[in-house]
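Novice: Let me see the structure of the following:
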Amino acid sequence: MQTISPGRWRGLRQTSLDGDVFAILAFDQRGTYRKMLPEGASYERAAEVKAEIVAALSIRASAVLLDNEYGLPSALTLARSSGLLMALEKSGYSGDATYRRIEFLPDWNVGDIRAMGASAVKLLAYYHPETGALAEEIEGVIAGVIRDSHAQGLPVFLEPLCYSLDAAVSKESAAFAELRPPVVIETARRLGALGPDVLKMEFPYDAAYHHNHDEWRAACEAISAASDVPWVLLSAGVDFATFADQARIACQAGASGWLAGRAIWKEAVTMGDADRSRFLQTTALDRMQRLVEVSQQYGRPWTQLYGMPANSPTWYKSAL
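Specialist: Below is the predicted model of the structure:
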């Protein structure tokens, strides 16, 4: 069992439920979110709608993941019981669709995330383990972010997203669906070894093409076996019913919970004010509660993988 620093321990406690499992609401979307809004919606309106959704749903979440572009009002008004994760990366990527690099904002860093009172850093990385020098370059960037975050006492939630290396084969295709499970599992193995505190993983199978729950469970068990760090499942925009099944199977197979967004709240973005409020107080909160129960019933506590720093009169000399 790995011992982590007091700051990282507290950050994980602040972002998890009683029982040390995660039920995190994701709303760090920027470009995708703008496309969901009515054409011509102002910046102020985008931030306002996001804050309304977060205020309504954060009462059920162990934490909320936000962005620095539209997320400040949400961060300042989310439920007192909820932890806060902030995304570090810039939306999108540099390079072309088959050769992707992480892009950062020039005036936004780990120190800023710490200064605003967040509990953890989230880093998204487009990654494919078969890209040779590019994969090594991205691993180096990730390792640097982890070092910087840990130096600030912040845990890192690392979100690797796979992609196709063939421009003629889209990620949503049946052809890539066949390649996806080993790519996701190998990604967990390689990036988990870099020392993130939590991996935020895609479901290993594409539910549009694969429906065998035994195969789903085996692949999720392989993710758990591939890495010594806790992992949570992301929703990737699938419908709620599909994600609920995926989250249950992932947690039964060793995941420590979920970190989900659009599967819970996407309908609310395009609704009028009254319909949105009603949807959030009924359907969306019900979805949150159902997923919280999945984490609580089936999730693997992250404390099975991490230990507290040892106490002594001079603990601070070695634990910080």
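Novice: Could you use CA atoms for every contact and neighbour count after this?
Specialist: Fine.
Novice: before we move on, which element is the closest residue to residue 88 other than its chain neighbours in?
Specialist: Nearest residue to residue 88, sequence neighbours excluded (CA to CA, 6 or more residues apart in numbering): residue 123, at 5.6 Å. Element membership for residue 123, per DSSP states H and E: strand 120-126.
Novice: Would you do the same for the sequence below? I want to compare the two.
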Amino acid sequence: MEQYTIKDLARPSGGLAMLAVDQREALRIMMQSATGIKNITDEIVTNFKVSAARILSPYASAVLVDKQFCLDEIVKTKAIAPSSNMIVSSDEFIPGNGIPVDDVRIDTAIDAQEVRAMGGKALKLLVLWREDEDKEKRLAMVADFVKKCHSAGLVSIIEPVVRPPRHSWGFDKEECILKAAKELGDTEADIYKVEMPLGGKGNYQALVDATAKLNDLIKMPWVILSSGVAPDLFPRAVRAAMQSGASGFLAGRAVWSSVIGAPDQEMMLQDLAVPRLKRLSEIVDEAMAAK
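Specialist: Prediction:
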């Protein structure tokens, strides 16, 4: 069986310009906030995800989707462009303490061989990192996830996201992003999806320096995510990260969040989100050419 590699998710330049539409209850909350409509149905969420995949995938080297809302419909309608590739989320979100994702485990309902048969080339796992939680448990979950991916010849993508500790007040997010990278950046995973330091704000050289620290700690190809970064700052964040050694991005909100709640979302995806994604992809290509 062929083992897919990072090259199977890349642009011709070798860079990764990947789109995320795997947000779940967080997307429903975004829609409620943007529209004032409390009853955002599963169908509404699914329709947006499928439209985003169909309209934006021609400009993305890969698209990250989820089983809960859109995988089956995206496969059924062939929404992802032939020039792009499919990644499937393999994380089960556990709500608690008033937030949609308080804990995460590997979703046993996601069959890696089935994903491959559907045309998927990679799986993704969110890993919540809290300093006061069991390091060995996290490492074991990542090892199990990587084994699951590689048993089906799929690329494994881990997404460590730091959270405040459960049992104390002290939390330095920037320091924790580095600690998580040190702990999880030397696993057998194929790609590390990391939070952008400093929220992408501040002096450009400070961003380069901060992402260079990540590059020193992460011993695999890495990409940045856009959650927590303003859409207008994300292109600069991608450029800084690429300068420090990143392979690209895997982002959703920076591309399509401002479209949520628009009267004609499909038109806005075309008019606003497509140019944003095209520009981000160009930044990746330019950085790869300069390496």
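Novice: Any idea what the TM-score is?
Specialist: Here the TM-score for the pair of chains, by TM-score structural alignment, normalised by the length of structure 2, is 0.88; 282 aligned residues with a CA RMSD of 2.6 Å.
Novice: The strand holding residue 123 of structure 1 vs structure 2, average distance?
Specialist: Here the mean offset of strand 120-126 of structure 1 against structure 2 after fitting is 0.4 Å, by mean CA distance after the TM-score superposition for structure 1.
Novice: Against which helices or strands is that strand packed?
Specialist: strand 83-87, strand 99-101, helix 110-115, helix 133-151, strand 156-161 (3 or more CA pairs under 8 Å, 6 or more residues apart in numbering; DSSP states H and E).
Novice: what's the angle between that strand and helix 133-151?
Specialist: 180 degrees (axes from the mean of the first three to the mean of the last three CA atoms, to 10 degrees).
Novice: Look at the aligned partner of residue 239 of structure 2 in structure 1 and say how many residues are nearby.
Specialist: Counting by TM-score structural alignment, residue 239 of structure 2 lines up with residue 248 in structure 1. For residue 248 of structure 1, the neighbour count with other CA atoms under 10 Å is 22.
Novice: excluding its backbone neighbours, what's nearest the aligned partner of residue 186 of structure 2 in structure 1?
Specialist: Aligning on TM-score structural alignment places residue 186 of structure 2 opposite residue 193 in structure 1. With CA to CA, 6+ apart as the criterion, residue 193 of structure 1 has its nearest non-adjacent residue at 6.9 Å, and that residue is residue 227.
Novice: Repeat that for residue 289 of structure 1.
Specialist: Nearest non-adjacent residue to residue 289 of structure 1, counting by CA to CA, 6+ apart: residue 60, 6.7 Å away.
Novice: The one you found belongs to a helix, doesn't it?
Specialist: No: going by DSSP: H, G, I helix; E, B strand; the rest coil, the assignment for residue 60 of structure 1 is coil, not a helix.
Novice: who are the neighbours in contact with the counterpart of it in structure 2?
Specialist: Matched by TM-score structural alignment, residue 60 of structure 1 corresponds to residue 59 in structure 2. With contact taken as CA atoms under 8 Å, 6 or more residues apart in numbering, residue 59 of structure 2 is in contact with 84, 274, 277-278, 281.
Novice: Count the residues that sit near the aligned partner of residue 248 of structure 2 in structure 1.
Specialist: If you follow residue 248 of structure 2 across to structure 1 using TM-score structural alignment, you land on residue 257. Residues near residue 257 of structure 1, counting by other CA under 10 Å, number 36.
Novice: Okay, residue 257 of structure 1 and residue 107 of structure 1: tell me how far apart.
Specialist: According to CA to CA, to the nearest Å, residue 257 of structure 1 stands 32 Å off from residue 107 of structure 1.
Novice: and if you look at residue 297 of structure 1?
Specialist: In terms of CA to CA, residue 297 of structure 1 sits 41 Å off from residue 107 of structure 1.
Novice: go on, residue 260 of structure 1?
Specialist: Using CA to CA, we find residue 260 of structure 1 at a distance of 27 Å from residue 107 of structure 1.
Novice: With residue 14 of structure 1 instead?
Specialist: 26 Å.
Novice: what does residue 115 of structure 1 give?
Specialist: 13 Å.
Novice: These two: who's more crowded?
Specialist: residue 115 (10 against 6).
Novice: Tell me the residue in structure 2 aligned with that one.
Specialist: Under TM-score structural alignment, residue 115 of structure 1 pairs with residue 117 in structure 2.
Novice: tell me the contacts of its match?
Specialist: Going by CA under 8 Å, 6+ apart, residue 117 of structure 2 touches no other residue.
Novice: which residues does residue 180 of structure 1 contact?
Specialist: Residues in contact with residue 180 of structure 1 (CA under 8 Å, 6+ apart) are 162, 204-206.
Novice: Just give me which of those residues are shared by structure 2.
Specialist: For these, the aligned pairs still in contact in structure 2 (both residues aligned by TM-score structural alignment, their matches' CA atoms under 8 Å) are residue 162.
Novice: Can you lay out the contacts of residue 180 of structure 1 as a markdown table showing secondary structure and distance to residue 317 of structure 1?
Specialist: Below are the contacts of residue 180 of structure 1 laid out as a markdown table (DSSP: H, G, I helix; E, B strand; the rest coil; distance: CA to CA, whole Å):
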| residue | secondary structure | distance to residue 317 of structure 1 |
| --- | --- | --- |
| 162 | coil | 40 |
| 204 | coil | 42 |
| 205 | coil | 45 |
| 206 | coil | 47 |
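Novice: Could you check which residue of structure 2 pairs with residue 268 of structure 1?
Specialist: For residue 268 of structure 1, the residue aligned by TM-score structural alignment is residue 259.
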